[in-house]
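[1] no sequence on this one, just coordinates:
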């Protein structure tokens, strides 16, 4: 590690002001940023912690029936409190990392980092969630723009995430055992007007929607609806944990298991 300043504002306005300073970087739960600092892959002069901002914490229902989660809410709290309204999301949160990660990591930090194998991006894209920042609202379909890349501008802060609650949903993850990240993870959500399927961990472009599966499942919400489908291995991640072809195969398998669990 190296010397840096840390600020802990108590309001969103103060956090945004602090982030305008040269060399400032937002700190959510720190589950990605702190290891990055230890490896000296980043060297911000000031860390602006968002953990003390009360208006960025908590879970509630909006007047429109969406589940609203403050960006500084931990994975553990989502796992404990979201289940009454959105069990599929609570299940996802309960399987992120280990207890230490779940009690420190935040939903806003995960979405801002947009790791290609993170779980929350699949939930956000799979439900058509809305990412709320200090300046605007961004639809999930517009938010994710590639590996570690989002629509956030410099100094923009995620303050809340709003999830339309599906009729049925489930997240199925094939776990990479050392990291607990998803080798492949699939979030399936059924709504009155159709089904959304989002995949994480598989593609070099990051989280994506599997449109062919969405069409098939909208007509027949059952695993057998996927029988005639296949996933192209082109553009899939290949590493020591799995080849592109293996990940492409897992996408279909995990989707089928998610549908079966949801149904």
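    Structure received. Owing to the predicted nature of the structure, the values given are computational and were not obtained by experimental measurement.

[2] rest of the way, CA atoms for contacts and neighbours
    Fine.

[3] got the contact list for the longest strand along the chain?
    As assigned by DSSP state E, the longest strand anywhere in the chain is strand 182-191. For strand 182-191, contacts defined as Cα atoms under 8 Å, 6 or more residues apart in numbering pick out 117-119, 122-123, 126-127, 166-176, 195-202, 218, 241-242, 247, 250-251, 254-255, 258-259, 262.

[4] just stretch 232-247 next, same as before
    Residues contacting stretch 232-247 (Cα under 8 Å, 6+ apart): 176, 183, 184, 201, 202, 203, 204, 205, 248.

[5] just checking, the fifth one touches residue 248?
    Yes. If you go by Cα atoms under 8 Å, residue 202 and residue 248 touch, sitting 7.1 Å apart.

[6] more crowded one of those two?
    residue 202 (31 against 22; other Cα atoms under 10 Å).

[7] in stretch 146-160, what's buried?
    146, 147, 148, 149, 150, 152, 155, 156, 157, 158, 159, 160 (16 or more other Cα atoms under 10 Å).

[8] tell me the one of those nearest residue 32?
    residue 148 (11.7 Å; Cα to Cα).

[9] was I right about that closest one contacting residue 113?
    Yes. Under the criterion of Cα under 8 Å, residue 148 makes contact with residue 113 at 5.9 Å.

[10] now the end-to-end length of stretch 134-142.
    17 Å (Cα to Cα, to the nearest Å).

[11] quick one: that stretch to chain centroid distance?
    14 Å (Cα atoms, centre = their mean, to the nearest Å).

[12] in contact with residue 36, which residues?
    By Cα under 8 Å, 6+ apart, the residues touching residue 36 are residue 42.

[13] show me where this structure has its helices.
    12-19, 33-38, 75-81, 87-94, 99-104, 107-113, 120-127, 140-143, 211-219, 244-262 (DSSP state H).

[14] which strands and helices lie in contact with the first one?
    Translated: helix 12-19. strand 24-27, strand 46-49 (3 or more Cα pairs under 8 Å, 6 or more residues apart in numbering; DSSP states H and E).

[15] presented hereafter is structure B, for comparison with structure A:
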């Protein structure tokens, strides 16, 4: 691991100031991805700006629009226990990693990193969530830009995520046993104006919406509605855990399971 300094601000204003001081500074949430990256010498920031001590970006509440608003520094364990008004989201958080990961990792850190196999990107995109930063609000449809790529600008800090609560929703993932990352995960949410289906763990481009399944489920929200639908293995992740074709097949399987669980 490279040598680096660390700052532990207690206010968002302090964190923004530290981030603006140098392009080499990097925000640190729970560190569940960044610390292993540093250990492998794949990143070498001059200074880490820890966000976990900033109370104003931690916690769960409901806004006037009925959305569940979760501070970026809120841990997975806290989401699992506190997001009871959105059961599918709470269940997703409760099945991330192991207890150590859930008690350290944060929702903001996960979304900022946008790992192609992480669970929260599927929840955010599948819910049509809004990612709030210290500068602006970004709809989930505009936020995810590819594997490990997001719309965040240099030094921009996620402060909150706003989730519209659907009529029905569920998340199903086929786990990689060692890491508990999603080999394929599918988040399905039914709203009054339509259905959203977000897939993680499968594509080389990261999380994506399966529009064909959304159209079918909007007409008939049942597992049978996606029978016969399929995705190509082209562009899907292919590694020692499974081929692109295998992952494409799993997308259909997990979608049907998620719809059945939601219904």
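    Received, thanks. None of the values given here were measured: they were computed from a predicted structure.

[16] let me see the TM-score of these two.
    Here the TM-score for the pair of chains, by TM-score structural alignment, normalised by the length of the first structure, is 0.99; 262 aligned residues with a Cα RMSD of 0.6 Å.

[17] that older thread, may I see the helices and strands packed on helix 12-19 of the first structure organised as TSV, with distance to residue 102 of the first structure and mean neighbour count added?
    Output for these, formatted as TSV (distance: least, Cα to Cα, whole Å; neighbours: other Cα atoms under 10 Å):
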stretch	distance to residue 102 of the first structure	mean neighbour count
strand 24-27	16	22
strand 46-49	17	21
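
[18] would you format these as TSV with distance to residue 9 of the first structure included?
    Formatted as TSV, those follow (distance: least, Cα to Cα, whole Å):
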stretch	distance to residue 9 of the first structure
strand 24-27	11
strand 46-49	7
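
[19] of these, which approaches residue 95 of the first structure most closely?
    strand 24-27 (22.3 Å).

[20] return the mean post-superposition distance for the closest one against the second structure.
    Taken over the aligned residues, the distance from strand 24-27 of the first structure to the second structure averages 0.6 Å (mean Cα distance after the TM-score superposition for the first structure).

[21] contacts only, for the residue mapped onto residue 116 of the first structure from the second structure.
    Taking TM-score structural alignment, the alignment pairs residue 116 of the first structure with residue 116 from the second structure. For residue 116 of the second structure, the contact set (Cα under 8 Å, 6+ apart) comprises 147, 148, 200, 201, 202, 203, 204, 205, 206, 207.

[22] with residue 55 of the second structure instead?
    10, 11.

[23] what's it aligned with over in the first structure?
    Alignment note (TM-score structural alignment): residue 55 of the second structure maps to residue 54 of the first structure.

[24] got it, and residue 9 of the second structure?
    Match for residue 9 of the second structure (TM-score structural alignment): residue 9.

[25] returning to that earlier point: ranking the helices of the first structure by burial, who's on top?
    Among the helices of the first structure, helix 120-127 has the highest mean neighbour count (mean count of other Cα atoms under 10 Å), at a mean of 28.

[26] packing partners of it?
    Right, helix 120-127 of the first structure is packed against helix 87-94, helix 107-113, helix 140-143, strand 182-191, strand 194-200, strand 208-209 by 3+ Cα pairs under 8 Å, 6+ apart.

[27] compared with the second structure, how much does that helix deviate?
    Mean deviation for helix 120-127 of the first structure: 0.3 Å (mean Cα distance after the TM-score superposition for the first structure).

[28] now that helix against strand 182-191, angle please.
    If you take axes from the mean of the first three to the mean of the last three Cα atoms, to 10 degrees, helix 120-127 of the first structure sits at 20 degrees to strand 182-191.

[29] with adjacent residues omitted, what lies nearest to residue 122 of the first structure?
    residue 198 (5.1 Å; Cα to Cα, 6 or more residues apart in numbering).

[30] please disregard the earlier target; I meant residue 75 of the second structure.
    Closest to residue 75 of the second structure by Cα to Cα, 6+ apart is residue 106, at 4.1 Å.

[31] what about stretch 41-49 of the second structure, start to end distance?
    Stretch 41-49 of the second structure: ends 18 Å apart by Cα to Cα.

[32] before we move on, what about stretch 203-211 of the first structure?
    Start-to-end, stretch 203-211 of the first structure (Cα to Cα) is 14 Å.

[33] let's see which of the buried residues of stretch 146-160 of the first structure end up in strands.
    Short answer: those in strands (DSSP E) are 158, 159, 160.

[34] any chance of those residues in a markdown table, plus distance to residue 33 of the first structure?
    Listed next are these as a markdown table, based on distance: Cα to Cα, whole Å:
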| residue | distance to residue 33 of the first structure |
| --- | --- |
| 158 | 16 |
| 159 | 18 |
| 160 | 20 |
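
[35] ok, so of these, who is nearest residue 75 of the first structure?
    For these, the nearest to residue 75 of the first structure is residue 160 (13.8 Å; Cα to Cα).

[36] I figured that closest one hits residue 66, correct?
    No. Using Cα under 8 Å, residue 160 of the first structure is not in contact with residue 66, being 11.8 Å away.

[37] circling back: wait, which of the helices of the first structure is closest to residue 48 of the first structure?
    Judging these by Cα to Cα, what sits closest to residue 48 of the first structure is helix 12-19, at 6.7 Å.

[38] how far off centre is that closest one?
    24 Å.

[39] same question, stretch 206-213 of the first structure
    That offset, for stretch 206-213 of the first structure, works out to 15 Å (Cα atoms, centre = their mean).

[40] if we can go back for a sec, and of the buried residues of stretch 146-160 of the first structure, the nearest to residue 5 of the first structure?
    Nearest to residue 5 of the first structure out of those is residue 155 (Cα to Cα; 17.2 Å).

[41] how near is the nearest residue to the closest one once chain neighbours are set aside to residue 157 of the first structure?
    Once flanking residues are discounted, residue 155 of the first structure sits nearest to residue 19: 5.7 Å by Cα to Cα, 6+ apart. According to Cα to Cα, residue 19 of the first structure and residue 157 of the first structure sit 9 Å apart.
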